[in-house]
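Visitor: structure of the sequence below:
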Amino acid sequence: MSAGLDFSGKRVLVVGGAHAARRVLARYLAAGATVYHLAGPGPHSPAVRPAPGVHTPVFPRSVGAWDALIAAVDLVAVVETTPPTDAVIAAACGRHRTWLSRETAASTAPIGSVTLVGGGPGLESLLTVGALAALNAADIVYYDRLGPTDRLDVWAPGAEQIDVGKAPGHHAIPQRDAERMMVASALAGLTVVRLKGGDPFVFGRGGEEVIACRAAGVPVTVISGVTSAIAVPAAAGIPVTHREITRMFTVISGHAPISDTELTHLVGLGGTIVVLMGIGTLQQLVAGLTRLGMRTDMPVAIVERGFAHDQRTTLGRLDSIAALAAHAGVRSPAVVVIGDVVALAAHGDDTAADLLREAATLAT
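Guide: As a prediction, this is how the structure comes out:
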């Protein structure tokens, strides 16, 4: 399917077995085309029940019948057919100046596949090319609340969409159940996409999902995403590293309290500390860092709802940020940044200003 073209009201003839052509049929239907489907005869095209909303003309048995059918449509999309039929179609398209497109067949293997897709911090423009390609080929999408979902109907046309997201303290579908659902879909022959916020392997439990797929013998791949650990601070004008300030950063999960041993190592490392899912344990974190030797005037930023229209940054110091966050009513999702780089955003450093302008451009 040619990206960027308007197929609304166009007549599209799809040639190929129903299983192999299912994604192509779904895409043209979602694009508003009037879709005709020829499912056979052919070695991979047994008689099948017509897809909902798809017209099924009689399979042409002569050159003249092919001419009449192809002259009546605007585009022919060939997914699979026999070489002699392919030659007849190409010749008829040439005679009638009908567009001819050769489309990739969906998987027809007995076992489908699972692709873990990192959706980034929620902004559509931060989806990767690989992420969009995987969604475009999906039969079913399991998504969570932090991934970009506003245009799933466009990115994954015709795919079933299932929300398996989790909110703090509330797991509508437990992790193990979500894994079982994905595996079951793949074992049924479907192309499965698990769309996750950020990157699947950065506190996204992607490793557990890969293990579950491998244990069931399901092919699984991972498409990395833009992680909020770097992108969200950048959206607030905070680089996690900066020449002559710090050459390292550490990303930690604040989902559970951090031990004194871990805090001691963080203080000793220096550099920037980026905390994901850390609002619930913020007071314990800053108190522990202070007790174990971090200076009390260390700059701290909390960036809420990164890249959203209501993104908000709360700036403070290690000894004041907990009280400021409580007063401001800070809520998840948010990223906490601790380190001297935070001062770049606060003081209008040129590098931070450049990052802010870039983030503003992405958000529009």
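
Visitor: all contacts plus neighbour counts: C-alpha atoms, from now on.
Guide: Fine.

Visitor: how about the helices in the stretch 251-364 of the chain?
Guide: 260-269, 282-291, 321-328, 342-347, 350-363 (DSSP state H, counting those that start in this stretch).

Visitor: next, the second sequence, to be compared with the first:
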Amino acid sequence: MADHPVYPVGLRLAGRRVVVLGGGQVAQRRLPALLAAGADIVLVSPSATPSVEAMATSGEIHWERRRYAEGDLAGAWYALIATTDPEANTRASAEAERSRVWCVRADDAHAATAWTPATGRSEGVTVAVLTTEPEGRDPRRSAALRDAIVEGLRDGTLSAPQHRTRVPGVALVGGGPGDPDLITVRGRRLLAEADVVVADRLGPRDLLAELPPHVEVIDAAKIPYGRFMAQEAINAALIEHARAGRAVVRLKGGDPFVFGRGMEEAEALAEAGIPCTVVPGISSSISVPGAVGIPVTHRGVAHEFAVVSGHVAPDDDRSLVDWPALARLRGTLVVLMGVDKIGAIAQTLVANGREPHTPVALIQEGTTAAQRRVDATLATVADTVVAEGIRPPAVIVIGEVVALGGTLRTTS
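Guide: A predicted model of the protein is given here:
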């Protein structure tokens, strides 16, 4: 058998009996993929890791808490043998051979009738890599090849034309807080496939340089008190290009539905009959504080956090924020778009019960190369913003969590 190459095949296991022997780390790693395939999984093992036990408790798998016994593989379509008992593994693999059950054996691949490939997935594609060199299998090389292929598919550096008809539509993609590495893999793949990109100023701008020359980039920047593209014009551009049969990505900073007006765009597309895909992004409200070592929650310090818009002052009739209620919270307050209103915000919070010495952190252009953090208190933050020249975009964190992590060495 060793002289012949393996025959690659994809198993359709949905609703079919799969037996897993052993509840240790191997099972913990392999079970999620079997569950995703819809397999009817029976685990036979006297013990299991906490994660595997949780799968049984939730009803995802059936767990028989005992050692392997002859006949356990009856009716199985596939078996994973991964106990710590070599003698039991040998008996089980012999049963699999007699019963013609394809069997993977964790402790001795050469004694198995099937091998598990290094597997990865990108949208619509499953990559499975097996190395079958004369001197034996090389799982590390398989994993490295798998990673390289999947990464290429995800970032668009490895692609093949799709021959099926592409349905026109728009993807509202959350680009994250600014660092191009913090966009989701799905967002990056859609960006690589786009014909038109309608980009925000706060989106990961470095990714635009990677786009092919044929991609049209529309600048939808909204600069505070400066030039901007009206929301109605943005909606019209999305609809126009989608109707022309182009793949359109609306690249936004953070998450499309966190102060990103993404719902307005989704509603406009729905009204025009244009399919819309929403790709969530990492919100700056939690990622930017984390990038400078500030946790928005921490045991014994903050059991809650609130994210609010500061684009209008507390005394403005347009404000929908209950600032007196926020002042009574003991947890963390994260203010977005509030640089020029932070003086009035701080004054209102103090007037309604928040201590003047409450720590405040101002994080400008978080996760980018220009990131900087300036600390203050509610009593001093208005003067600090002026003295330090803080300008948008900046995330403002208010609460005792600001004092944590002063010795952490964080990188972004």
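
Visitor: could I get the helices of the stretch 251-364 of the first structure as CSV with mean neighbour count and distance to residue 136 of the first structure?
Guide: Compiled in CSV, the helices of the stretch 251-364 of the first structure are given as follows (neighbours: other C-alpha atoms under 10 Å; distance: least, C-alpha to C-alpha, whole Å):
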stretch, mean neighbour count, distance to residue 136 of the first structure
helix 260-269, 14, 42
helix 282-291, 18, 39
helix 321-328, 15, 41
helix 342-347, 18, 38
helix 350-363, 16, 23
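
Visitor: of all those helices, which one is nearest residue 154 of the first structure?
Guide: With distances scored as C-alpha to C-alpha, the stretch of these nearest to residue 154 of the first structure is helix 350-363 (19.5 Å).

Visitor: circling back: could I get the helices of the stretch 251-364 of the first structure in TSV, plus columns for distance to residue 30 of the first structure?
Guide: Rendered in TSV, the data for those read as follows (distance: least, C-alpha to C-alpha, whole Å):
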stretch	distance to residue 30 of the first structure
helix 260-269	51
helix 282-291	45
helix 321-328	44
helix 342-347	44
helix 350-363	27
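
Visitor: any idea which of those helices gets closest to residue 109 of the first structure?
Guide: helix 350-363 (39.4 Å).

Visitor: how far does that closest one sit from its chain's centre?
Guide: 23 Å (C-alpha atoms, centre = their mean, to the nearest Å).

Visitor: against which helices or strands is that helix packed?
Guide: helix 228-235, helix 342-347 (3 or more C-alpha pairs under 8 Å, 6 or more residues apart in numbering; DSSP states H and E).

Visitor: what's the mean deviation for the first one versus the second structure?
Guide: Taking mean C-alpha distance after the TM-score superposition for the first structure, the mean distance separating helix 228-235 of the first structure from the aligned residues in the second structure is 0.7 Å.

Visitor: ok, back up a step: indicate which one of the helices of the stretch 251-364 of the first structure is closest to residue 166 of the first structure.
Guide: Here helix 282-291 is closest among those (C-alpha to C-alpha), at 20.3 Å.

Visitor: what range in the second structure matches that closest one?
Guide: On the second structure, the counterpart of helix 282-291 of the first structure by TM-score structural alignment is residues 342-351.

Visitor: hey, where'd the strands end up in the stretch 151-300 of the second structure?
Guide: Listed in chain order, the strands of the stretch 151-300 of the second structure (DSSP state E, counting those that start in this stretch) span 169-174, 196-199, 216-219, 247-252, 276-279.

Visitor: the spatially most central residue of the second structure: what's it in contact with?
Guide: Most central in the second structure under C-alpha atoms, centre = their mean is residue 184, positioned 5.4 Å from the mean C-alpha point. By C-alpha atoms under 8 Å, 6 or more residues apart in numbering, the contact set of residue 184 of the second structure is 174-176, 280-282.

Visitor: which part of the first structure lines up with stretch 121-134 of the second structure?
Guide: Under TM-score structural alignment, there's no match for stretch 121-134 of the second structure.

Visitor: let me fix that: stretch 237-257 of the second structure
Guide: Using TM-score structural alignment, stretch 237-257 of the second structure pairs with 181-201 in the first structure.
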